[in-house]
Every structure is written in structure tokens, then in C-alpha cells.
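A.B. asks: Here's a sequence, model it:
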Amino acid sequence: MKLPIFIADAFTATAFRGNPAAVCLLESALEEDAHQQIAREMNLSETAFIRKLQPTDSFTQSSRFGLRWFTPVSEVPLCGHATLASAAVLFHKIKNRNSILTFVTMSGELKARRAEDGIVLDFPVYPTFPQDFHEVEDLIKAAIGDTLVQDIRYSPDTRKLLVRLSDSYDRSFLESLKVNTEPLPAIEKTGKVRGLILTVKGEPGGQTAPYDFYSRYFAPWVGIAEDPVTGSAHTVLSSYWSQQLRKKEMRGRMIPPLSLDAWVLNSRLCKCSTIEP
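C.D. replies: Next up is the predicted model:
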């Protein structure tokens, strides 16, 4: 079996930065187990599989495709950076002629649009609901110890737990915070939580561009200790911070550990637009 597979560094214009995703083009149906086997062998946070919806479709001319995402250990319902990588491969490597691509996914139809300075993704925005601290206390304590927490929300659509740290903390604190993800799957094994978002409120202006919020994302339940770039987390962050800040257009920055590169995302209510860092 021979399949074309690309590796694309998403959210960057520089090689070996951003967040890499594998993109596999499927001319025909693949045996179900083969998806996971390929993703395990690629060993990236996500491997995307683009499939033709009709036998007569063309990767060059068609505008609608099926799309699935797999981590090395399981399929996931939504992945932002691997969707961006998929669109980039179709637009720039396969030379797809369309200005807008529609991906049919487990999370509904997602669109990727050519833009003068990159690719714009239209993603859903999911609401969050207050979460009782005592129900997730053990999980949070194991992850961040005695770090002060200001708010806890839960997104049932994505099964992500959003933990807002105290406003007394800033970006540098979040960036340097040591998060212990190893025990989390054993603590939370009901399936309710599949991802943990840590976020802090942004700082006002100054010498650098202002950001409304900062975040980090952890998903050991699907084999990813920490994901340096994740668009799916912003489907939750956008909803939460829009409500908190009473804004419909925001600028957020996801900051991976100090050893990794960061990226920037423009977050709009009902739309997430990627820009290069």
C-alpha cells in the first residue's frame, strides 16, 4: 500500500517551528484499523486523513472532502492545526483551484479559506458552564498543585475542562508553570474530561501587541501530554473570554513550555482566524 503523506508545520512560516501534523491523502477507503496504525507510526500529535467523498472527485478540483484526525492512540473529534495543515497541503502542494474548501468531519462542516496572508479557518464556538471545584479538585491539585484558581468551566461538547488561574498571575507565570499530566488519566477515568485548558487574562497594551488571554493545553487522555498548538481549545476559549470580556473579537496567545515556540491566534466569536507569529 502506497499513500502520499505530507508533514506540515502549522501556524508558522519557518521550518521546524509551529506544530507539525501529518496529512494523508486517501484515493479510496482505508481499512479502519490502518488509520490508527499510520497515526501511531507517524507519532505526531495528530495525523489528518483527507478522503474523497465521491469516486469521481479530484484533490485538485473538488471543494469538499472528508476529514478525520488521529493522535497516536485514538481518533479525536476536532483538531485545528491538522485542519490548517490539510488545507495548506491541498492549496499549496496539490494546487487545489478553489478559494474555499469544506471539510466534512465529526464536528460538522469546517471551512478553510484562502487569504492574502495565509489561510482562515471557520470553526464552531462551544459554550462553557460552571464546574463545581470539589468534583475536579483532585484533578486540578494533581496538575498544578496549590496554584490559585479563579474560575472553572466545563465544555460538554468538547469534554474540555477550562481552568482560569488567578488574575494575580501573568503570562510569565503560566509559561513557567510546571504541570504534572502523568497522573491525570488515572484520576479522571469516567470519560467526562478529555482535555485540560489553563488560561490567564491578558495584559493591557505596552510595548508589545496586547493579548486578551493566554493559554496552555494538555490532553494525556488521548496520548498528548501537552499540545503546543491547538485550535480546538480556542473553540472553548473564544466562548469563555468573549463572555468574560464582553468582546466579540479577541487576540489570544497559546504559550507552550519555554522550550517550545509560541503562536498567536485571532479569536472571533463564531470564527477563529489564524495568523503567523
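A.B. asks: Only C-alpha atoms from now on, for both contacts and neighbour counts.
C.D. replies: OK.
A.B. asks: center of the protein, which residue is that?
C.D. replies: Nearest to the mean C-alpha position of the chain, by Cα atoms, centre = their mean, lies T230 at 2.1 Å.
A.B. asks: What's the separation between that residue and W263?
C.D. replies: 10 Å (Cα to Cα, to the nearest Å).
A.B. asks: picking that back up, which residues touch the residue nearest to the centre of the chain?
C.D. replies: Contact analysis of T230 by Cα atoms under 8 Å, 6 or more residues apart in numbering lists C79, G80, H81, Y217.
A.B. asks: which is the next helix or strand following the helix or strand hosting the third one?
C.D. replies: Looking back up the chat, that one is H81. Assigned by DSSP states H and E, H81 belongs to helix 80-88. Once the chain leaves helix 80-88, the next helix or strand it forms, by DSSP H and E, is strand 100-105.
A.B. asks: for that following strand, packing partners?
C.D. replies: Applying 3 or more Cα pairs under 8 Å, 6 or more residues apart in numbering; DSSP states H and E, we find strand 100-105 packed against strand 64-70, strand 108-115.
A.B. asks: Mind giving me the packing neighbours of the first one?
C.D. replies: Applying 3+ Cα pairs under 8 Å, 6+ apart, we find strand 64-70 packed against helix 32-42, strand 47-52, strand 75-76, strand 100-105.
A.B. asks: mind redoing it with 10 Å?
C.D. replies: strand 19-26, helix 32-42, strand 47-52, strand 75-76, helix 80-88, strand 100-105, strand 108-115 (3 or more Cα pairs under 10 Å, 6 or more residues apart in numbering; DSSP states H and E).
A.B. asks: Longest helix in this structure, please.
C.D. replies: helix 231-245 (DSSP state H).
A.B. asks: residues in contact with the residue located most distally from the centre of the chain?
C.D. replies: Relative to the C-alpha centroid of the chain, counting by Cα atoms, centre = their mean, T56 is the outermost residue, at 31.6 Å. Neighbouring residues of T56 by Cα atoms under 10 Å, 6 or more residues apart in numbering: S62.
A.B. asks: To compare with the earlier structure, here is another sequence to fold:
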Amino acid sequence: MEIPVYTLDAFTNLPFKGNPAAVCPLLHELNEDLYHKIAAEMNLSETAFITLINPADTFTSGKRFRLRWFTPTTEVDLCGHATLASAAVLFQYKNNVNPTLVFETRSGALAVSKKKEGYIMDFPLNPPTKEDHNDFKDIIEAIVGNHPIQEVCFSRDTKKLMIRLPDSCERSLLTSLKVDPVALLNSDSSGRVRGVIVTMKGSPDCKPGFDFYSRYFAPWCGIPEDPVCGSAHTVLGGYWSKKLGKKKMLAYQCSSRGGELELEVRDDGRINIAGEVTAVLQGVIRL
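C.D. replies: Have a look, this model is predicted:
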């Protein structure tokens, strides 16, 4: 059996920046064990598998597809950058004729549309609620050490904890954080947290005018640090929209690779997440 595979860098227009995802278009479903083995072999934060829903469709003509995402260790409910990459494969390599594609996923139907540069994803909004710092003190210490924090919030739907640094902090504090994934993993074994976002207010007056910055860590899912995480921005978007009084925002995830996300919080309880994609590899998995 031969399975086509593509590697694309999402939320960037440059190779080797943004967040790399592997994408495998499949003519039929694989057995569960094989999904996990391929994702472990690719060893990226996510490997996406696209399958046809209607047997009469092709990757060129179809409008709706099934989409699943796997980290090197587990299947996840929602992934932004691999959804962006999957749409790019269908539009760029399969020459899909439709302006909008819909993916059936564990998080419901997710639409992706072409824009002038890049793509726009229609995602659920997962605004977090404020929490007591002391309820997560071990995780906070593992992430930021003794640095001060301004606020702690938690999204129960995504199991993502959000730690906000004070506005007085320089961006260099966020970029210089050195997080030990083993220590972070050991800081909570209850299963209530699956990922931690660290964020701070941006500098909208400085070009290109980012409204907020973030980094994201998820060792519980086999991802020490996710370079640019779309699903984390379903949490961040709702939070910062209220804090800043803005519906449209420009965000930057300042991992070592870095990536830009355009956000628009909608009145219907969803969020548009837009970004560019750069393809870097095309190959075949032979089994």
C-alpha cells in the first residue's frame, strides 16, 4: 500500500517557520493502530488524515471530507494548523474546484475557505473562565517559575489552562521561558489539563501591530511545545477580544519558529482563524 504524504508549514509564508503538519489523503479508512504508527513515524505535533465521505467524490470535486488529527502519542479533538494544512493540500495539490471545503471532525463540521493570501477557518470559540492561581500552582511553577502572573483562566471544553503575564513584562520574558516538558507533565496527573497557554498583551502600535503574544505547551499529548497552535487561539481569541474590546485581532505565537494568526470573533459564538501555508515536502509512505 502506498499513502501520499505532504508536509506543510502553517501560519507562515516561509519554509521552516510556523507549525509543520503532515497530511495524508486516504481513499479509505485505515485501522486504528496504523494511524497511530504513521503519526509516531512522522513525529510532528500533528499528522492529519483526510478521507472521502461520498464514494462518488474525488479530492478534486468533493466539498465535504472526514478529517482526523493525531499527535505522536494520541488522537486529538481539535487542531488548527493541521486543518489549515489539509485544506492547502486539497486546494494546491488536488486542485479542488470549490471555494470552501467542510471537514467532518470530532469537533463538528469545520469549514475552510480560500482568501487572497492563505485560508480562513471557521472554528468553535472556547472562551476560558477565571480561576484561582492556587488551584494550579504546580503547573504555574513548572511553566513560569517565580515570575509574576496577572491572571489564570481555564477552558473546560478544551482542557487548556491559560496563564497571562503582567502587561509590564517585556516580550523577551515570554520568548525566553525554558519549560521542562517532563517537569510540566509531572506537575499534574489528574487529567484535567491537557495543555498550557502562556500569553501577554501585545504592542498594537508597533508594526505589524500584534494584539497579543502566546506560547503553548502540551506534553500530556506528546507535544513538548506546539510552535503555532490554532486550537489554543479558540481560547485566546475569546479572552483577548473581551479584554481589548476588539473583534478582529492579529496574534503572534512566539515559539522559536513563530507564526501569525488573523482572528475574528463572531457574534454567533464562533471564531475565524486565518493564516498562510507553505508546502515543504511531498512523498509516499510505503507499507
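A.B. asks: Report the mean deviation for the longest helix of structure 1 after fitting onto structure 2.
C.D. replies: For helix 231-245 of structure 1, the mean deviation from structure 2 after alignment is 0.6 Å (mean Cα distance after the TM-score superposition for structure 1).
A.B. asks: what is the orientation angle of the helix or strand following that helix with helix 231-245?
C.D. replies: Per DSSP H and E, the first helix or strand lying C-terminal to helix 231-245 of structure 1 is strand 249-254. Interaxial angle of strand 249-254 of structure 1 relative to helix 231-245 (axes from the mean of the first three to the mean of the last three Cα atoms, to 10 degrees): 130 degrees.
A.B. asks: Give me the residues contacting strand 249-254 of structure 1.
C.D. replies: Contacts for strand 249-254 of structure 1 (Cα under 10 Å, 6+ apart): 171, 175, 198-199, 201-202, 209-217, 227-231, 233-234, 237-238, 241-242, 261-273, 277.
A.B. asks: Mean deviation, it versus structure 2?
C.D. replies: Superposed on structure 2, strand 249-254 of structure 1 shows a mean distance of 1.0 Å to its aligned residues (mean Cα distance after the TM-score superposition for structure 1).
A.B. asks: Between strand 19-26 and whichever helix or strand comes after that strand, find me the angle.
C.D. replies: Note on strand 249-254 of structure 1: by DSSP H and E, the next helix or strand toward the C-terminus is strand 263-268. Between strand 263-268 of structure 1 and strand 19-26, the angle comes out at 70 degrees (the same axes, to 10 degrees).
A.B. asks: what about strand 263-268 of structure 1, how far off from structure 2?
C.D. replies: Averaged out, strand 263-268 of structure 1 is 1.2 Å away (mean Cα distance after the TM-score superposition for structure 1).
A.B. asks: ok so, going back, if I look at the residue farthest from the centre of structure 1, how far off is S28 of structure 1?
C.D. replies: Distance of T56 of structure 1 to S28 of structure 1, given as Cα to Cα: 11 Å.
A.B. asks: before we move on, what about L148 of structure 1?
C.D. replies: According to Cα to Cα, L148 of structure 1 and S28 of structure 1 sit 51 Å apart.
A.B. asks: swap in A209 of structure 1?
C.D. replies: To S28 of structure 1, A209 of structure 1 is 46 Å away according to Cα to Cα.
A.B. asks: re earlier: out of the contacts of T230 of structure 1, which is nearest to I38 of structure 1?
C.D. replies: Nearest to I38 of structure 1, judged by Cα to Cα, of the contacts of T230 of structure 1 is C79 at 17.0 Å.
A.B. asks: List the contacts of S45 of structure 1.
C.D. replies: S45 of structure 1 touches 19-22, 39, 69-73, 79, 81-82, 219, 222-230, counting by Cα under 10 Å, 6+ apart.
A.B. asks: Put the buried members of those residues into a ChimeraX selection.
C.D. replies: In ChimeraX syntax, the buried subset of those is picked out as below (16 or more other Cα atoms under 10 Å):
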select :19,20,21,22,39,69,70,71,72,73,79,81,82,219,222,224,225,226,227,228,229,230
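A.B. asks: coming back round to it: out of the helices and strands packed on strand 100-105 of structure 1, which is the most enclosed?
C.D. replies: Among those, ranked by average contacts under mean count of other Cα atoms under 10 Å, first place goes to strand 64-70 (a mean of 23).
A.B. asks: got JSON lines for the helices and strands packed on strand 100-105 of structure 1, with distance to T12 of structure 1 too?
C.D. replies: What follows is those, written out as JSON lines (distance: least, Cα to Cα, whole Å):
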{"stretch": "strand 64-70", "distance to T12 of structure 1": "20"}
{"stretch": "strand 108-115", "distance to T12 of structure 1": "15"}
